[in-house]
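Provided below are the primary sequence and the corresponding predicted coordinates.
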Amino acid sequence: MTSYRRLGISVVVGALLGVLCIIGVGARIPGQYSNVIYLTAVWYNRVIMGLMVGFAGHVTIIKSENEKNYVNAIVRGLIIGLIVSSATLLLSDTLPLDWLGWFMGLVYGPIIDVIATATDKQK
């Protein structure tokens, strides 16, 4: 069963990290209003990542006897970050500039999952 607390926390953390992505991508890409749609898509990408992490709370990749399996959360977040960030990378027309955004997706996925796992009461 889905933990709505975990889902909410992971979406909020994803939205907050998405603001950091907007700041980073906005500093790298020239232009003002013309990039608002792209910057919104970057933020929305991190919200979707948080949503996927929230729903994946019961997915076990690495088994552990610990009450909270942080190694599993890191690996699961890395895989989700890879999937979600690769979609943005492949759809971008500014490919040389988006490798950093793709890499940050690999960083933000585990961060979202570890925070959601740490605050989850069901485990």
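Arrived safely, thanks for sending. Because the structure is predicted, anything quoted here is derived from the model rather than measured. Residues are numbered from 1 along each chain as shown.

Only C-alpha atoms from now on, for both contacts and neighbour counts.
Noted.

Helices of the chain, start to end?
Listed in chain order, the helices of the chain (DSSP state H) span 4-28, 36-55, 70-91, 99-119.

got the ones you listed as a markdown table, with mean neighbour count columns?
Shown next, in a markdown table, are those (neighbours: other C-alpha atoms under 10 Å):
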| stretch | mean neighbour count |
| --- | --- |
| helix 4-28 | 19 |
| helix 36-55 | 21 |
| helix 70-91 | 20 |
| helix 99-119 | 21 |
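
Contacts for stretch 103-112 next, please.
10, 13-14, 17, 46, 49-50, 53, 73-82, 84-85 (C-alpha atoms under 8 Å, 6 or more residues apart in numbering).

how far does that stretch sit from the chain's center?
5 Å (C-alpha atoms, centre = their mean, to the nearest Å).

Check stretch 5-19 too.
Centre-to-centre, stretch 5-19 and its host chain are 8 Å apart (C-alpha atoms, centre = their mean).

Could you do stretch 106-113 as well?
5 Å.

now swap in stretch 9-28 and tell me
Its chain's C-alpha centre and that of stretch 9-28 lie 9 Å apart, by C-alpha atoms, centre = their mean.

Then stretch 99-111?
Mean-position distance between stretch 99-111 and its chain equals 7 Å (C-alpha atoms, centre = their mean).

adding another structure so you can compare the two:
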Amino acid sequence: MIDKKLKVSVITGALLGVICIIGGGIRMGFSGNGLYLFALWYNRLIMGFLIGLTNMKPGITGLIKGGFLGFIISLAFYLSTGMTDLISFIAGIIYGVIIVAVARKFE
């Protein structure tokens, strides 16, 4: 059975991915960028999944760990784009912290 923290983390990652699709689509255009935008959403979904599986300590340590996981996961996407989408990379770090904060509320 999937625990509540994992469910909340994956859902939060998916919702933040939708925000990334909107932001990326506004910056780059929606037409012709479908695969890129899907990959951006999928990256956030994977981030939520990984953070949901991780044991997060209370306090700032857990938030820093979320930011670090956001950094690592977003770095893979950032490097695959030829380091052209800095905004999405930085957003991924912030989203890692947000996913941890939201998951804690529902733990």
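Ah, there it is. Owing to the predicted nature of the structure, the values given are computational and were not obtained by experimental measurement.

Hmm, V12 of the first structure is touching I48, no?
No. The pair V12 of the first structure / I48 is not scored as a contact, 10.6 Å apart, by C-alpha atoms under 8 Å.

and A39 of the second structure, how far is that from V18 of the second structure?
11 Å (C-alpha to C-alpha, to the nearest Å).

now swap in S80 of the second structure and tell me
Counting by C-alpha to C-alpha, the gap from S80 of the second structure to V18 of the second structure is 20 Å.

And for A103 of the second structure?
18 Å.

need the contact list for the spatially most central residue of the second structure.
Centrality entry for the second structure: nearest residue to the mean C-alpha point is R44, 3.3 Å, by C-alpha atoms, centre = their mean. Contact partners of R44 of the second structure, counting by C-alpha under 8 Å, 6+ apart, are G13, A14, L16, G17, G92.

Distance of I22 of the first structure relative to V11 of the first structure?
For I22 of the first structure, the distance to V11 of the first structure - C-alpha to C-alpha - is 16 Å.

Next: D98 of the first structure.
23 Å.

do the same with F103 of the first structure
Distance, F103 of the first structure to V11 of the first structure, using C-alpha to C-alpha: 20 Å.

show me what contacts the corresponding residue of the second structure for N35 of the first structure?
Here N35 of the first structure is matched to N33 in the second structure, going by TM-score structural alignment. Under the criterion of C-alpha under 8 Å, 6+ apart, the neighbours of N33 of the second structure are G25.

Equivalent analysis for G18 of the first structure, please.
The contact partners of G18 of the first structure, by C-alpha under 8 Å, 6+ apart, come to V42, W43, Y44, N45, R46, V47.

tell me the contacts of the third one?
If I follow you right, that is Y44 of the first structure. A15, G18.

How about the first one?
V42 of the first structure sits next to G18, C21, I22, T88 when contact means C-alpha under 8 Å, 6+ apart.

so can I have a markdown table of the residues you listed showing distance to Y4 of the first structure?
Output for the contacts of V42 of the first structure, formatted as a markdown table (distance: C-alpha to C-alpha, whole Å):
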| residue | distance to Y4 of the first structure |
| --- | --- |
| G18 | 21 |
| C21 | 25 |
| I22 | 27 |
| T88 | 27 |
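
Map the residue nearest to the centre of the second structure across to the first structure for me.
In the first structure, R44 of the second structure lands on R46 (TM-score structural alignment).

Y95 of the second structure now?
By TM-score structural alignment, Y95 of the second structure lines up with Y108.
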